[in-house]
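J.: sequence unavailable; structure follows:
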């Protein structure tokens, strides 16, 4: 196991003071406070995700014990690896598994983790770029990959993307457009219309149009395929408005974790509901996706989509994300 290294560092610290009363601070900790795992990483960049907002606001389904440091994403350089898998100064990316959930996460200047959680940062991708993608980019790419594996082609018709102004949604729009698909960006924030068009959407649609389909057992086909970041009845509205043989990759529950459904779209239109998870993906699958994002799938608009923050700004922005008031991606710079 890891030998002790006592290095002070800054971290986001979420505390529970009474029932359902959670507070968020920036505190100083020391590396010997971290779990006794083999791999110690100096974090240079992190990013913000809806999961981080849930953890920072006391969701016990995400984080069981407090005080805690959230942050399901981290990119940095190896300080020490007692497993021998990595060498000092190796650049690594860490996303998912238990990071930031019940293991102190990437919203801190250091993390200590199992070595098998880390991916070498591939050639063609900087540490900064890896966190401009973050788990959101990994999830978006997994959704696109799964649609392609199911046979989705650009000529099948528009790909609908719900939650299009969020991290996963905006990266899905940009990635699909890069790969030659026509994208219908569905959002409740029509003020972001111009930005979505710049990302590559061919049309921007008010999310309320899906509400009109909620009471129907089957709707007129609109989309060739879809990526859903919202869940709830929005997900089933997409399912029942796919063309014959179409697929929807479901990766989020920002609206709701359940929906009212029936079998008609599946047995009459041969559609497919595809589940997508980025947290527990095998490391080999993550390595493959990071290679694509560093190479043929690299999105040109990463800087345009990203707002850079300091660690001190994180508590306020996490509250905005928790309340559904966020746009695009948030990059946290922790070290030069």
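T.: Good, I have the coordinates. Computed from a predicted structure; not experimentally measured.

J.: only C-alpha atoms from now on, for both contacts and neighbour counts.
T.: OK.

J.: quick one, longest helix in the chain?
T.: Assignment by DSSP state H gives helix 127-149 as the longest helix of the chain.

J.: next structured bit after it?
T.: strand 159-162 (DSSP states H and E).

J.: how much space separates the most centrally placed residue in the chain from residue 73?
T.: Centroid-nearest residue in the chain: residue 136, 2.3 Å away (criterion: Cα atoms, centre = their mean). From residue 136 across to residue 73, the span is 10 Å (Cα to Cα, to the nearest Å).

J.: put this next to the previous one:
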């Protein structure tokens, strides 16, 4: 096969750099499914991979990108045929295994999800890992028994990919969403997702977190960890639930057992990386049906493959609200 382009991270001394390089399938890892990539996305982890001290990439040169959607061009697996439309996220993809910022990828069959009916390749990557994580979070709240008539749902870090898509899916499901953000343009942006109330970041970070606070929310989706998560645990009403999936506000949780044993709340940890395939396919199915967002294409900024390096640096400089979609093909 003729050569194709991929974006490589290279490291020299204590500095990293990004370069488009011509490569061939012979330079990709040997595995069952070869895919022509049509779209990818940008996640916080992709931005970390670019940093010299991001603690994501361990061997260089490396192709990053933890998300990809495309069409199977070669398969040694009975699960997939040439021409199948598919999604690849999670596992070691784009972390310790060549990722999606490449015109072709080759991956293990057990990492590949058939594109569900109701989603296009483009829509799948507008969602990507962020949308999948958001859907896992909403699914967990619903599993816990939280319903729209139970009260408001709090979402921390709401202008990020997971937070904004969580807010949108919750609104789609009929929940009233109270979203927090520290960004000046948050209100207008979040209202397009159906958020009913936007509060400053400080609202979920009081100076002192009490053992139990006022019961303001039926549930919460925490995307940042740290003090906001500690507060939200105290502010969820009896029988409510909280999900957590991020740590940008800190990995330490300073809390007590009181919300759990006096209010009977539940705390769900959300992991998208090693989510079992049956559940993975079920959640992608929900993103194509009852979680499907009507205005999905308007919720992301599309960039070309050639614009990707600049966009990655913008992500790490905090200049991004919502999702970036990367058109590879």
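T.: Thanks, I have it. The structure displayed is predicted, hence computed values, not measured ones.

J.: picking that back up, what separates whichever residue in structure 2 pairs up with the residue nearest to the centre of structure 1 from residue 19 of structure 2, distance-wise?
T.: Counting by TM-score structural alignment, residue 136 of structure 1 corresponds to residue 130 in structure 2. Distance, residue 130 of structure 2 to residue 19 of structure 2, by Cα to Cα: 25 Å.

J.: run through the strands of the stretch 151-300 of structure 1 in chain order.
T.: Along the stretch 151-300 of structure 1, counting by DSSP state E, counting those that start in this stretch, strands occupy 159-162, 183-187, 203-206, 225-228, 247-250, 272-275.

J.: with distance to residue 107 of structure 1 as extra columns, can I get those strands in a markdown table?
T.: Formatted as a markdown table, the strands of the stretch 151-300 of structure 1 follow (distance: least, Cα to Cα, whole Å):
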| stretch | distance to residue 107 of structure 1 |
| --- | --- |
| strand 159-162 | 28 |
| strand 183-187 | 28 |
| strand 203-206 | 33 |
| strand 225-228 | 27 |
| strand 247-250 | 27 |
| strand 272-275 | 28 |
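
J.: possible to save the ones you listed as CSV with distance to residue 125 of structure 1 and mean neighbour count?
T.: Formatted as CSV, those follow (distance: least, Cα to Cα, whole Å; neighbours: other Cα atoms under 10 Å):
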stretch, distance to residue 125 of structure 1, mean neighbour count
strand 159-162, 26, 30
strand 183-187, 26, 26
strand 203-206, 30, 18
strand 225-228, 25, 29
strand 247-250, 26, 25
strand 272-275, 27, 15
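
J.: since we're on residue 84 of structure 1, how many residues are nearby?
T.: 11 (other Cα atoms under 10 Å).

J.: Three-state assignment for it, please.
T.: Applying DSSP: H, G, I helix; E, B strand; the rest coil to residue 84 of structure 1 yields a three-state assignment of coil.

J.: the helix or strand harbouring residue 44 of structure 1 against structure 2, how far on average?
T.: Using DSSP H and E, residue 44 of structure 1 maps to strand 39-47. Mean deviation of strand 39-47 of structure 1 relative to structure 2 after superposition (mean Cα distance after the TM-score superposition for structure 1): 0.5 Å.

J.: and for stretch 231-246 of structure 1, what's in contact with it?
T.: 152, 210-211, 213-214, 217-226, 228, 247-248, 250-261, 264-265, 269-273 (Cα atoms under 8 Å, 6 or more residues apart in numbering).

J.: returning to that earlier point: quick one: the longest helix of structure 1 to strand 39-47, angle?
T.: Computed by axes from the mean of the first three to the mean of the last three Cα atoms, to 10 degrees, the angle separating helix 127-149 of structure 1 from strand 39-47 equals 80 degrees.

J.: appreciated, that's everything.
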